[in-house]
Every structure is written in C-alpha cells, then in structure tokens.
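Trainee: 3D model of this:
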Amino acid sequence: MPKGKGNAIAQNKKASHDYFIEDTIEAGLVLDGTEIKSIRKGKVQLKDSYIQIRNGEAWVSNMHISPYEQGNIFNHDPIRTRKLLLHKRQIQQLNYDIKRDGYTIVPLKMYIKDGYAKLLIGLGKGKKNYDKRQDLKKKDAKRDMARAMKDRVR
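Mentor: Sure thing, here's the model as predicted:
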C-alpha cells in the first residue's frame, strides 16, 4: 500500500495552505492506554500540531486526542507530547533538512494501517502571503472551470 493510503482519520488541511510539502514519511506513534480507541473513533485534531527532534528522537507536540468517553481515571492527557517511531537514518535526515532555511516538519494525516495508528509527516517550506494568494486564485479558477463544464453538459 502506498504511503498515506489508509483509512484517513484526521487531516491537517492548514499544512498544505501554509507550506510547500516536499517530502512525506510514514511514522508510527507511541500511544498510552485508551488513546487508540479515541483515534479509531476519529477524535483527533492535527490543526496546530508540529514535530520536534530532541536527543535523536522525533516528538509530535500539540496533537489533540480526546479522552475516551468510557475510560476511567487512567485516561490520557489530550495534548501530551507523543514519540514518533522512525528509523535512526530518517530522523538524522529530517534533522539535517530542518536546519536549512525555512523548513519544518508538519503532520499531514493520521490513519489506521494494519491495526496500527500511523502519522504521515511532511517536510515543508513556509509559504509567503503572495504564494497563498496565488494558490487561492488557482483554486477559484479551477472551481469556476468545473462549474462551467458542469453547466455545459446539461
């Protein structure tokens, strides 16, 4: 199965708006207790999350996984920092890439693959405001063309 082609549970649409995504990597997650049950229910938000590399390990911060409703007092903290499961070479390459000017690592999509929660992360370069406006213009033009073609078919 190609990268990122799973049962999409959460997507970070803001990432493609704010960054040019140049490369993607599939990463596993270290989860506690009832987190996987909340993920399977789709109670995940990636909007403001980001990825850091500390001490040779990759960590995802600010990813919100809601507490499981049928959980008990041992439920997890919704916004805790979670470790990503990547190969050492992948982490070293990502660390090298983010040292370059304007690059960052952002989570793009969370999905379940073979029973495990996976996070698709992307190496992105920040867009300027004029880049964002150009993307919006292209999107509007594409939408207008699709409407025109739809009306023409009728």
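Trainee: alpha carbons only for contacts and neighbour counts from here, please
Mentor: Fine.
Trainee: what does the longest helix that the chain contains rub up against?
Mentor: Identified as the longest helix of the chain according to DSSP state H is helix 129-153. Outside helix 129-153, the residues within contact range by C-alpha atoms under 8 Å, 6 or more residues apart in numbering are 17, 18.
Trainee: Now find how far off-centre it is within its chain.
Mentor: 25 Å (C-alpha atoms, centre = their mean, to the nearest Å).
Trainee: same deal with stretch 115-132?
Mentor: 6 Å.
Trainee: So what would you say the end-to-end distance of stretch 74-92 is?
Mentor: 35 Å (C-alpha to C-alpha, to the nearest Å).
Trainee: residues in contact with that stretch?
Mentor: 27-35, 53, 56-68.
Trainee: Please repeat the previous calculation with a cut-off of 7 Å.
Mentor: With C-alpha atoms under 7 Å, 6 or more residues apart in numbering as the test, stretch 74-92 has contacts from 27-30, 32-35, 56-68.
Trainee: what about residue 123, distance to residue 108?
Mentor: Distance from residue 123 to residue 108, counting by C-alpha to C-alpha: 10 Å.
Trainee: Which one of the two is surrounded by more residues?
Mentor: residue 108 (26 against 20; other C-alpha atoms under 10 Å).
Trainee: Contacts only, for that one.
Mentor: Residue 108 neighbours (C-alpha under 7 Å, 6+ apart): 11, 12, 15, 120, 121, 122.
Trainee: Selecting buried members of the residues you listed in ChimeraX, what would you type?
Mentor: Here is the ChimeraX command that selects the buried residues among these (16 or more other C-alpha atoms under 10 Å):
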select :11,12,15,120,121,122
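Trainee: In helices only, show me the contacts of residue 108.
Mentor: Reading helices off those with DSSP H, I get residue 15.
Trainee: here's the other one to compare against:
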Amino acid sequence: MAKKRNPKTSNEPTIENRRARHEYSIAETLEVGIALVGTEVKAVRAGIVSLGEGFVMARAEPPALVLHQVSIGEYAPAGGQQHRLDRTRTLLAHKREIRKLARILETKGVTIVPLKLYFKNGRAKLLIGVGTGRAEHDKRRAIGERESQREIQRAMSKRA
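Mentor: Now for the predicted structure:
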C-alpha cells in the first residue's frame, strides 16, 4: 500500500481581525464558508483584505448570513475585470446554524464579527464570533492581565 502524502503546507495568508478580540468579548465562534468571485479570491490569497470594520447580519427567514463592510482590495493583474470593493458577501452555513445566530442577534448588545479569514483545502473560510461590546475599563483590565502574564512568563524563562 502506498504511503500517504503529507498535506501541503500553505503559503496563503491568514488574515486576522485583532481589533475584534480587543473590542468584543467573544462567547462563541463558528467557521463558515464565504462566497467570493475570482478576483476576490486572488486578492485574498495576496493578503489585500481588511476585516477591521466588518460585521455579519443573520436573517432567519429565508436563512441567510451576509458579511458587510469587509474590504477586499483590487487584484492589480485583473485590469478592468475587477470586483466591486463595497459589495456585501454571502456566508455559507447550515440552516440551523443560521437560524441559531439570528436568534442570538435578537438579544440587545450582541454582534457577530469576523475574526479570521483563511484557506482550508483550497476554499476560503471565515471564522466568525458572537460577542458583546467591551467597556473601556474591561479593555484596560484585559491589557493589564496580558501584561502580568507576560511578566510571569519572562520571570519563568529567566529561571530555567
């Protein structure tokens, strides 16, 4: 029997939304597919994406997830055959997941934000998170906790 090949290591970028982790307290995450046109796929592979302002809207009937305000830049070699930069993009998930997210969104103060955009087996995937906005003092507390953890790690590494 032939030996299985190791899966290819990916050179494609993983675009992260670090701002979302800072501004929202993420309670739940979900991996969904994203419907892109050809030049958008090439632009994502080139890393010309900004997730910072993005958010997701969920509709229960008919079930739909839509990504808003995510900027995928122009792919220069495409010339005049560019995609619209400001278009909304459809997200792909199971009906029951979409309905569940729509119910969650009805709660006041809850938002669905894109956390990470990456490729998995050649298909674009988006990790979305359900979160609530953090107050300024919560952000400061989180930064303080992170700093204290770094100090502890530094002290431990110097001892070893």
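Trainee: Tell me which residue of the second structure lines up with residue 73 of the first structure.
Mentor: Alignment note (TM-score structural alignment): residue 73 of the first structure maps to residue 80 of the second structure.
Trainee: who's in contact with that match?
Mentor: Counting by C-alpha under 7 Å, 6+ apart, residue 80 of the second structure has no contacts.
Trainee: distance of it from residue 152 of the second structure?
Mentor: Residue 80 of the second structure is 54 Å from residue 152 of the second structure, by C-alpha to C-alpha.
Trainee: just residue 35 of the second structure next, same as before
Mentor: In terms of C-alpha to C-alpha, residue 35 of the second structure sits 44 Å off from residue 152 of the second structure.
Trainee: So these two - more neighbours on which side?
Mentor: residue 35 (16 against 11).
Trainee: Whatever residue of the second structure lines up with residue 87 of the first structure: how many residues sit nearby?
Mentor: Using TM-score structural alignment as the criterion, residue 87 of the first structure maps onto residue 94 of the second structure. Per other C-alpha under 10 Å, the neighbour tally for residue 94 of the second structure reads 10.
Trainee: Name the SS class of the equivalent of residue 27 of the second structure over in the first structure, please.
Mentor: Aligned counterpart of residue 27 of the second structure in the first structure: residue 22 (TM-score structural alignment). Judged by DSSP: H, G, I helix; E, B strand; the rest coil, the three-state class of residue 22 of the first structure is strand.
Trainee: List the buried residues of stretch 72-80 of the first structure.
Mentor: 75, 76, 79.
Trainee: and the residue mapped onto residue 97 of the first structure from the second structure, helix, strand or coil?
Mentor: With TM-score structural alignment as the matching criterion, the partner of residue 97 of the first structure in the second structure is residue 104. Classification of residue 104 of the second structure using three-state DSSP returns helix.
Trainee: Leaving aside the residues adjacent along the chain, what's closest to residue 104 of the second structure?
Mentor: For residue 104 of the second structure, ignoring the flanking residues on the chain, the nearest one in space by C-alpha to C-alpha, 6 or more residues apart in numbering is residue 110 at 7.3 Å.
Trainee: what about that neighbour, neighbour count?
Mentor: 17.
Trainee: thought it was touching residue 132?
Mentor: Yes - the criterion here is C-alpha atoms under 7 Å, and residue 110 of the second structure meets it with residue 132 at 4.8 Å.
Trainee: Next one: the residue nearest to residue 104 of the second structure from residue 33 of the second structure, what distance?
Mentor: Taken as C-alpha to C-alpha, the span from residue 110 of the second structure to residue 33 of the second structure is 22 Å.
Trainee: Would you enumerate the residues in contact with the aligned residue in the first structure for residue 37 of the second structure?
Mentor: Under the alignment (TM-score structural alignment), residue 37 of the second structure pairs with residue 32 in the first structure. Residues near residue 32 of the first structure by C-alpha under 7 Å, 6+ apart: residue 76.
Trainee: Now do the SS call for residue 32 of the first structure.
Mentor: On the basis of three-state DSSP, residue 32 of the first structure is classed as coil.
Trainee: separation between it and residue 45 of the first structure?
Mentor: 17 Å.
Trainee: what do you get for residue 64 of the first structure?
Mentor: Distance, residue 64 of the first structure to residue 45 of the first structure, using C-alpha to C-alpha: 5 Å.
Trainee: repeat for residue 77 of the first structure
Mentor: Remark: distance between residue 77 of the first structure and residue 45 of the first structure (C-alpha to C-alpha) = 14 Å.
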